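Visitor: The following block contains a protein sequence and its predicted model.
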Amino acid sequence: MTYIEEYYNKIISGDIVACKRIIQVYTMLVDRLYNPKDNWVFDEELGNRPIEFIETFCKQAQGELGASLELQLFQKAKHQAVFGFVDEQTRLRQYQEVLDIRGRKNGKTTELAADELYMLVGDGEGSPECYIIATKLDQSKKGFNECYKMVQQSPLLNKHLKKRKSDIYFASNFGTIQALASNSNGLDGLNSHMVTIDELAAIKNRDIYDLMKQSMSSRRQPLLDCITTNGFVRNSIFDAQYEYACNVLDGKVKDDRFLAFIYELDDRDEWDKEECWIKANPGLGTIKKFEFLRDCVNKAKSDPAFKATVMVKDFNMKENSSSAWLRWEELNNESKFDIKKMGFRYGIGAFDLAETTDLASAKVICMRPEDENIYILSMYFIPEEKLNQEEDNKEDDSVPYRLWEKQGLLRICEGNKVNKYHILEWFKEIRDVFDIYIPWIGYDPWHVDDSLLKAYEDEFGKETMIKVRQGVYTLSAPMKELRADLCAHKVIYNNNPIDKWCLSNTEIKTDINANIQPIKGMDNRKRIDGAVSLIIGYVVLKDKMIEYENMI
């Protein structure tokens, strides 16, 4: 019996509690064992080679130094799947990319180091170039150092592998293992045989992922292996890869070269159910100590900030910042509407011009009779020069502004500043194109000069413009009401990814009286303009609610 079948049988029998995504992938793998598709077949000998190499030659670099590595059943099943399915004629591997999402402290780094050594020494490739990738070089060197320490603990590997200034070198096939970062020079000229990304969720932009994937194009059977936990950064390469993996597992996307192992809870409510913890922690009880996880969960029950960390890092649940105003499940609303079919007649406008050299945001809030939902129309504005700077500096926002422009969610202003009058033009479009009258528009007076204010008053009337000063006195109560409506999923923002990004970035400052106001937090790359404009609009909505309800 193969390890794939053994692991699958334990899942089906209930001996191992597994999540939906793991059941999906192993059901697919077992089916392909017995019912080969296209020209792909399973070769058990090839599937066992990396397992035998690791357990024979690789030694512990942590804990009990020098002890033999013993892979767990879930690791053996994974290796058989990755290395055992091959082309019937050429015997070259089917899978060229692997995404493995599992909770922290489940043996990720040790396993990847062992895999790097196998791909360097035992994969039969001439001059294999094996790379360990991270955002920062210090981070990628952690995996590299794990490889080297593993070599040092193994007499056989230490005899043949030599550490040079920037790599580990295997003279017999001229192969190397090297640590790289997104800001490394010369990435375009690589000819990668294996690329390891440890903690994909920490990668701030997808450029290095795309570049490294393309660097494998001339190899016979390359492997891109990503092992990661979830993270707090949203709209990242991790989110894109997670969504892609789910689409492959669900059969929505056909990709015979991609294999995903997603260990996660099926439901957020399972986080305090001990019998469910193994769903996200396949090494629980062997690699990861059960008592350690129990202590973390108990602490999280009385510490909301730490709970966010446990949910993300131990259970692979999606969150944003542990100090954020809103949890991800609170702000995430994928409902959509067609403005042309909603029959909106009146809306409340708002805009935020915090920095004219940066992102700016405008909103129109709409409601309908006998409908408790609150509908949001959004538009964003960014200077062309700022956008060009973002594209040149890959460590900046790392969000797809150009794509958002193509989707009609963002408008680019010529020059180095947002043209304030473009926002006025958008409000006029909402009125003239969609026949939505805007009786009030909220704004922060700090950023609006007299000429701009007069332009708005000339177009919409002197009584239209409502000052909304920034501070706890003005914003606290409306923010708390907005949060309650977002949590109840009554605020429908058309699944706008920029709105979602800004909401997830928003943190709060609280005074001694528990009054709150929005802040950006420590990371200046995070934009909250969309959240601020929505809050401004909510201040006006709550203040004018009786009049507005009479209008609609």
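Guide: In hand now; what should we look at? Numbers count the residues shown, from 1 in each chain.
Visitor: going forward, measure contacts and count neighbours with C-alpha atoms only.
Guide: OK.
Visitor: and the residue nearest to residue 453 when sequence neighbours are not counted, what is it in contact with?
Guide: Setting aside the residues directly before and after it, residue 453 is nearest to residue 465 in space (C-alpha to C-alpha, 6 or more residues apart in numbering), at 7.8 Å. Residue 465 makes contacts with 440, 441, 442, 443, 453, 456, 457, as judged by C-alpha atoms under 8 Å, 6 or more residues apart in numbering.
Visitor: Any of those buried? List them.
Guide: Buried members of those, scored by 16 or more other C-alpha atoms under 10 Å, are 440, 441, 442, 443, 456.
Visitor: Dump those to JSON lines, plus secondary structure and distance to residue 202.
Guide: Shown next, in JSON lines, are the buried ones among the contacts of residue 465 (DSSP: H, G, I helix; E, B strand; the rest coil; distance: C-alpha to C-alpha, whole Å):
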{"residue": "440", "secondary structure": "strand", "distance to residue 202": "42"}
{"residue": "441", "secondary structure": "strand", "distance to residue 202": "39"}
{"residue": "442", "secondary structure": "strand", "distance to residue 202": "37"}
{"residue": "443", "secondary structure": "strand", "distance to residue 202": "36"}
{"residue": "456", "secondary structure": "helix", "distance to residue 202": "44"}
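Visitor: what would those residues look like in JSON lines with distance to residue 523?
Guide: What follows is the buried ones among the contacts of residue 465, written out as JSON lines (distance: C-alpha to C-alpha, whole Å):
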{"residue": "440", "distance to residue 523": "33"}
{"residue": "441", "distance to residue 523": "30"}
{"residue": "442", "distance to residue 523": "27"}
{"residue": "443", "distance to residue 523": "25"}
{"residue": "456", "distance to residue 523": "34"}
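Visitor: Which element, helix or strand, includes residue 411?
Guide: strand 410-413 (DSSP states H and E).
Visitor: Buried residues, that strand. List them.
Guide: For strand 410-413, by 16+ other C-alpha under 10 Å, it's 410, 411, 412, 413.
Visitor: got another, please set it beside the one above:
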Amino acid sequence: MITYSYVDEYIRQWRDGEIILNKERIMLIEWLEGDILTREDIYFDSEQIENFVRFSGKWYFELEPFQTFLTCFIFLRYKEDNSLVFDEFFYYMARGAGKNGLVSALSNYFISELHGIDFYGVSIVANSEKQAKTSFAEVYNAIDMNDELKSYFKHQKALIESVDTKATFQFHTSNAGTKDGGRDGVIIYDEVHQYEGNEIVDVFSGGLGKVKDSREFFIGTDGFVRDGFIDRLKERALRILKREVPLEEDSLFPFMCCIDDEEEMHNPEVMWQKANPMFHPPLSDYAKTLYKKVFKQYKKLENDSSGYENFITKRMNLPKVDLEKSVASWEKIKATNQEYDLAELKKRECIGSVDYASIRDFVACGLLFLKNDYFIIPRELSYSFVCKPFADKHYGYSTAKGEGNNKKDHRKFAPIREWEDEGLLKVLDKDSMDPYIVVGWFVELRNEGWNIKKIVGDNFRMEILRPLFEAEGFEVEVIRNPDAASALLSPKIDLAFDEERVIFGDNPIMRWYSNNVLVVLDNKGNKLYRKKEPVKRKTDGFMMFLYGIWASRDLEDYDVSDALDVLEALNF
């Protein structure tokens, strides 16, 4: 087994009970000791490790034990060709754990002559210019305040360059359309919890591999964007930690810090170190100051619980959904990804439901089935239509493929183009929705043999759609008061999500719709469904689902074809 003092010391601290680790880091140690450190074809590059430890200590800060532990794996190499064993790194920790400080020191080191690779560009990417400049400004100021560093690095407001290696350090905002893949050696993706999809990474990683020892760092604390990039990255990391994926197929190094259970939040002295490794004893001066600040925030929750969701998500790194505000927890929304038998469903009746709240943004359509008290809207039988001007303005739809004005830094609340490519929606090049397209979608499904008992929607736009549906021979039911329907159906919907009896299949847009729902109480205590954000976080698909449940009382929970077989067998 290969070894290194920093690795041994960190693991020893845990085994001796000096520090406490969360389950993901325990899995990390088990994976390293079982699959990685036992290999005979790899080695720790001690020269680079020690160079960086000294560099950080001299110009930035003394590294904590968890940071020296991480450093070792940044410079772990194969003996045969000196290539890196890990070229991707996922640092997932609570706010204040020093992620940006570490990447600042690393960025400066990577462009230095100590690292020794000419033209080794380092780029840091974040959603906002302010965040992207955090580490850049730290390196800039370190150079600006030290004459010795000034002799090694040229520092300008947007670019830092090594005098010896001509390697550069710069920052970018996450607007993927503004940058083609360059010749970077390192890309650091900051605030990955805000990334809706893979577009940013796909663009910025395009230039990697052109210089030696290319690396990518993904750093962030969890947030409130669900089913986005960070959730997929966490799932990928867990597959590695569970030893389901061999190193040769995925060279990501996952360092994940979070409390294991919500109750651990109430044991600050012992359990907070699970989420924030800065709180491993003994605490540094920085950690002592941070701990006092976080503890004050925690105590304030006793008198004002409004910050609870943010505290446990950001300070404990445990995503928290306030069930008084959300229709279901994210885990229950993810549980809608269950299998179903389309051929069997085709033998049953279904409800066609549609939410057509606005003619200028989204329309959601679907077929809802009832089977053994499960509410099923198959991925193949739900669809959304989006007006292109709305998609361009609020989701940067056209800029995603390089069209149009790219000056605005669109905050991508939804990966519209990705969903369109997956066949979940269609972007219409129209200023307002064409009702004939909506009706035509249901007609096409009926022609394919789906047994649509009726079409249901709310009163707001059905005066437009109803005559068109009836002209095609559909029975139409109009919900006159959607709020009254919400209040009546909310207990049934709550229970269905809680018991995992809602099935959408693998449908990210339906998960997105559901996660965007804000639950409010009226003055009588009834639950009403609203939007968590009024413009960009749409709920049309969830409301379409609600309307389907409203009319599901008319569905018989049995196979229609079986009943027809019985009738055919009768001798009248």
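Guide: Good, I have the coordinates. Remember, it's a predicted structure, so these values are computed and weren't measured experimentally.
Visitor: What does the TM-score come to for these two?
Guide: Here the superposed chains carry a TM-score of 0.85, computed using TM-score structural alignment, normalised by the length of the first structure; 531 aligned residues with a C-alpha RMSD of 3.3 Å.
Visitor: for the strand holding residue 411 of the first structure, packing partners?
Guide: strand 374-383, helix 401-406 (3 or more C-alpha pairs under 8 Å, 6 or more residues apart in numbering; DSSP states H and E).
Visitor: chain center to the last one, what's the gap?
Guide: Right, the one you point to is helix 401-406 of the first structure. Offset of helix 401-406 of the first structure from its chain centre (C-alpha atoms, centre = their mean, to the nearest Å): 19 Å.
Visitor: and it, what does it pack onto?
Guide: Against helix 401-406 of the first structure (3+ C-alpha pairs under 8 Å, 6+ apart) you get strand 410-413.
Visitor: Ok, the first one next?
Guide: Here strand 374-383 of the first structure is seen to pack against strand 360-366, strand 410-413, strand 491-492 when contacts are counted using 3+ C-alpha pairs under 8 Å, 6+ apart.
Visitor: After the second one, which helix or strand is next?
Guide: The reference is to strand 410-413 of the first structure. helix 420-434.
Visitor: got the contact list for that following helix?
Guide: So helix 420-434 of the first structure is contacted by 339-340, 349, 351, 353, 356, 362, 379, 381, 436-438, 452, 456 (C-alpha under 8 Å, 6+ apart).
Visitor: Show the buried residues in those residues.
Guide: Restricting the contacts of helix 420-434 of the first structure to buried positions leaves 349, 351, 353, 356, 362, 379, 381, 436, 437, 438, 456, with burial counted as 16+ other C-alpha under 10 Å.
Visitor: rewinding a little: the residue nearest to residue 453 of the first structure -> the second structure?
Guide: In the second structure, the residue paired with residue 465 of the first structure according to TM-score structural alignment is residue 476.
Visitor: how far away is that match from residue 453 of the second structure?
Guide: 9 Å (C-alpha to C-alpha, to the nearest Å).
Visitor: do the same with residue 411 of the second structure
Guide: Residue 411 of the second structure is 40 Å from residue 453 of the second structure, by C-alpha to C-alpha.
Visitor: what would the contacts of residue 465 of the first structure look like in CSV with distance to residue 264 of the first structure?
Guide: What follows is the contacts of residue 465 of the first structure, written out as CSV (distance: C-alpha to C-alpha, whole Å):
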residue, distance to residue 264 of the first structure
440, 46
441, 44
442, 43
443, 43
453, 51
456, 51
457, 53
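Visitor: Hmm, residue 396 and residue 525 of the first structure touching each other?
Guide: Yes - the criterion here is C-alpha atoms under 8 Å, and residue 525 of the first structure meets it with residue 396 at 6.1 Å.
Visitor: and residue 246 of the second structure, that one's in a helix?
Guide: No - Residue 246 of the second structure sits outside any helix when classified using DSSP: H, G, I helix; E, B strand; the rest coil, being coil.
Visitor: what number of residues lie near it?
Guide: Around residue 246 of the second structure there are 12 other residues, counting by other C-alpha atoms under 10 Å.
Visitor: try residue 40 of the first structure
Guide: Residues near residue 40 of the first structure, counting by other C-alpha under 10 Å: 21.
Visitor: Identify the residue of the second structure aligned to residue 123 of the first structure.
Guide: Under TM-score structural alignment, residue 123 of the first structure pairs with residue 115 in the second structure.
Visitor: of the helices and strands packed on strand 374-383 of the first structure, which approaches residue 237 of the first structure most closely?
Guide: strand 410-413 (20.8 Å; C-alpha to C-alpha).
Visitor: where's the spatially most central residue of the first structure relative to residue 102 of the first structure, distance?
Guide: Centroid-nearest residue in the first structure: residue 239, 3.2 Å away (criterion: C-alpha atoms, centre = their mean). Note on residue 239 of the first structure: its distance to residue 102 of the first structure, by C-alpha to C-alpha, is 15 Å.
Visitor: Out of the buried residues of strand 410-413 of the first structure, the closest to residue 548 of the first structure would be?
Guide: residue 410 (28.2 Å).
Visitor: Hmm, the closest one is touching residue 378, no?
Guide: No - counting by C-alpha under 8 Å, residue 410 of the first structure stays clear of residue 378, with 9.0 Å between them.
Visitor: which residues sit in contact with the closest residue to residue 321 of the first structure other than its chain neighbours?
Guide: For residue 321 of the first structure, ignoring the flanking residues on the chain, the nearest one in space by C-alpha to C-alpha, 6+ apart is residue 232 at 5.5 Å. Contact analysis of residue 232 of the first structure by C-alpha under 8 Å, 6+ apart lists 201, 312, 318, 319, 320, 321, 322.
Visitor: With neighbour count and secondary structure as extra columns, can I get these in TSV?
Guide: Shown next, in TSV, are the contacts of residue 232 of the first structure (neighbours: other C-alpha atoms under 10 Å; DSSP: H, G, I helix; E, B strand; the rest coil):
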residue	neighbour count	secondary structure
201	23	helix
312	21	helix
318	19	coil
319	23	coil
320	24	coil
321	21	coil
322	18	coil
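Visitor: which pair in those residues spans the largest distance?
Guide: Maximum distance among these (C-alpha to C-alpha): 15.4 Å, for 201 and 322.
Visitor: Residue 41 of the second structure - how many residues pack around it?
Guide: Neighbour tally, residue 41 of the second structure, other C-alpha under 10 Å: 12.
Visitor: Am I right that it is in contact with residue 79?
Guide: Yes - Residue 41 of the second structure is within contact range of residue 79, at 5.5 Å (criterion: C-alpha under 8 Å).
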